[in-house]
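A.B. asks: build the 3D model from these lines:
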Amino acid sequence: VHGAMCVSFSGRCLLSQYLVNRDANRGECAQPCRWGYHLMEEKRTNEFYPVFEDEKGTYILNAKDMCMLNHIDKLAEAGVNSFKIEGRAKSSYYVSVITNAYRKAMDIYKSDPEHFELPQWLKDEVFKVSHRAYCTGFFFGHPKESQYYENGGYIREYDVVAVVDGCSGGRIYCTQKNKFNKGDEIEVLSPVGSPVKFTVEEMFDEYDNSIDTANHAAMKMSLRSDLTFPEHSIIRMKK
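C.D. replies: Down below sits the predicted model:
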């Protein structure tokens, strides 16, 4: 129901094995379907013609990502009782955010199937991970707009800046993942509710010294806040 759609047959891509000797069936796919390609005529070697786009080539094998979050009700009504979410070579952040979104969507549907409607914050979650343009694949007929020709890259608008270790005494104790600063607006995602936004007003290093920036990889630190979140909650920030 969610993730990359492989035009070369997901998990069995022969292109990856042939071009770079990386076996997709063993989780090592190099994703050659995301590369740019040119057309070359047999007798005109070294004359490369763009298939369409521009001098950089075209991404003729590149598919959009699938996203069925908004259609949980239709899947349930069709008799589906198990969902598969892509996890191959994905980060723990990607897996946690996407799985959390679908879990909550399922709970909302089950609580009132006849009036199923997702809150906006939940619709936004799938755009807060690294992704390509979304589509619904073959679920609603022929996927006329499933191909993505602009480039083979990802859309990434958020960074994980820290992970919560615990909360006590008006502090959020955490481990830094990416640089962020005093005055930044951050967002905390936990398994128990919707994301919570707040501005970093005070931050401290592991020795309780006041600091203006968290710029050391994996540094232990804390933020001044009366808010509390479960351990391992994700702290992220829009780029």
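
A.B. asks: please count neighbours and contacts with C-alpha atoms only from this point.
C.D. replies: Will do.

A.B. asks: would you mark the buried spots in the longest helix along the chain?
C.D. replies: Longest helix of the chain, by residue count under DSSP state H: helix 92-111. Residues of helix 92-111 classed as buried: 93-102, 104-106, 108-109 (neighbour count, 16 or more other CA atoms under 10 Å).

A.B. asks: same question, stretch 212-232
C.D. replies: Under 16+ other CA under 10 Å, the buried positions of stretch 212-232 are T213, A214, M219, K220, M221, S222, L223, R224, S225, F229, E231, H232.

A.B. asks: so which of the buried residues of helix 92-111 comes closest to Y173?
C.D. replies: Y93 (18.7 Å; CA to CA).

A.B. asks: list the contacts for that closest one?
C.D. replies: V129, V160, I234 (CA atoms under 8 Å, 6 or more residues apart in numbering).

A.B. asks: now do S146
C.D. replies: S146 touches A63, K64, C135, T136, G137, counting by CA under 8 Å, 6+ apart.

A.B. asks: let's see this one next to it:
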Amino acid sequence: MKTELLSPAGNLEKLKVACHFGADAVYFAGKQFGLRAYAGNFSEEEIKEAFSYLHSIGKKGYVTVNVFSYDEDFPALREHLNSLAVAGADGIIVSDPGVIAFAKKVAPSLELHLSTQANTLNSYAAAFWADMGVKRIVLARELSIDRIKAIRDALDPSVEIECFAHGAMCISYSGRCLLSNYLSGRDNYKGECVQACRWNYVIHEKSRDAREFPIEEDERGAYIMNSHDLKTIDFLGELVKAGVTSFKIEGRMKTAYYVASVTDAYRRALDAASKAPDDYVCRPEWEEELSLCSNRGFTAGFMKGGKGGPDTIAYDDSRSEGGADFIAKVLGYDFTERCVIIEQRNRFRVGDTLELMSPGRDVTVIPVREIVNAEGEKIEDALRVQEMLKIPTEVVASEGDILRRRKE
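C.D. replies: As a prediction, this is how the structure comes out:
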């Protein structure tokens, strides 16, 4: 069975970025019923546009409908599911058994993918969901490679296995957490998680005039529930041999640059792993690409048989920083004027050194010797966000490529 690289799409721009940089499929949500309420997400019209675009280039899209629903949610859910069926959705990602039964009844053409929120940890649970009509099971993150393989081997070959390959990890069991509900009133199960596990905490002894006692790992404090990010690129060949169908990148709330960089690295890695899984070796440049994106440090999670603990938790800092800034989106290349045409996203100046990211290619350095605006005027400092600009260079770029600048 052909492997699939599945990338996040918080909005239509990120969807197109993911496809440009090699995703076979993307996952995204409508304005309701998904677990990332603040990701931007897609209106009904945007969903139609998304599937029209995806299918025109031979890609797939899956829509998250993985909230845990109340009875009063179902009339609107009926309309949403019917709309997705009409739009040609390739599948919906679900977790609530009631929603699964309801979807089979009102929109039987929609393929069902079981969300990681369902905590599928064993072959008996996987077989149960398959009997319920689920085509693909997104396994819980709390599984080793050996356990993933055991589940794969126990299932009918027609049932697909999807695993998270890269991205943020929840400190709670497959995202089953009420911290956000208790501490902020924002409902985790309605997609409104405030990520309270990333906060910096202190001890408060109530009889001492609200005095706070810091919990300190170092001068920055301690983040006792803050997980490292999952990274599997080092051992992707082992997951291919275990029978994983789809390799999922987390990050619907991440930037377009993040989506581009991580998708490109895993695209090249997965191609190599799928071709020769026994001989797979992760290349240093793929590792470097991932380190340049926002991250909280990396862990193999439970994949190598670990059970959490110090190797999983980022005690030092909850901030997610990378080593490069997203400078511009490439709109095209002018072969007459020998310049790259861009849409600015972050400030840059003459004298800066930028790097061109293009699918399947190593990064190429572009020194900024001159910047020309839409009026044909030379400028020294590109300040205006989304301004169309030209940078003279012999490096040919394509629409959808990205320019970045490394941080000092």
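
A.B. asks: list buried residues within the contacts of Y93 of structure 1.
C.D. replies: Going by neighbour count (16+ other CA under 10 Å), the contacts of Y93 of structure 1 have V129, V160, I234 buried.

A.B. asks: okay, and which of the residues you listed map to strands?
C.D. replies: Of the positions in those, V160, I234 sit in strands, assigned by DSSP state E.

A.B. asks: let's have the buried ones among the contacts of Y93 of structure 1 in JSON lines, adding distance to E206 of structure 1.
C.D. replies: Shown next, in JSON lines, are the buried ones among the contacts of Y93 of structure 1 (distance: CA to CA, whole Å):
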{"residue": "V129", "distance to E206 of structure 1": "29"}
{"residue": "V160", "distance to E206 of structure 1": "20"}
{"residue": "I234", "distance to E206 of structure 1": "19"}
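
A.B. asks: count of residues packed around the counterpart of K254 of structure 2 in structure 1?
C.D. replies: In structure 1, the residue paired with K254 of structure 2 is K90, using TM-score structural alignment. Look at K90 of structure 1: counted by other CA atoms under 10 Å, it has 11 neighbours.

A.B. asks: what does T232 of structure 2 correspond to in structure 1?
C.D. replies: In structure 1, T232 of structure 2 lands on M68 (TM-score structural alignment).

A.B. asks: ok, its match - contacts?
C.D. replies: V1, H2, T136.

A.B. asks: need the buried ones from the residues you listed selected in ChimeraX.
C.D. replies: Of these, the buried ones go into a single ChimeraX selection, burial set by 16+ other CA under 10 Å:
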select :1,2,136
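
A.B. asks: so which of the contacts of M68 of structure 1 comes closest to S168 of structure 1?
C.D. replies: Looking across the contacts of M68 of structure 1 and measuring by CA to CA, the closest to S168 of structure 1 is H2, at 36.7 Å.

A.B. asks: how about the helices in structure 1?
C.D. replies: With DSSP H as the criterion, structure 1 has helices spanning 14-20, 72-77, 92-111, 120-125.

A.B. asks: G57 of structure 1 is nearest to which of those helices?
C.D. replies: Proximity to G57 of structure 1 (CA to CA) singles out helix 14-20 among the helices of structure 1, at 17.7 Å.

A.B. asks: matching residues in structure 2 for the closest one?
C.D. replies: Against structure 2, helix 14-20 of structure 1 falls on residues 178-184 (TM-score structural alignment).
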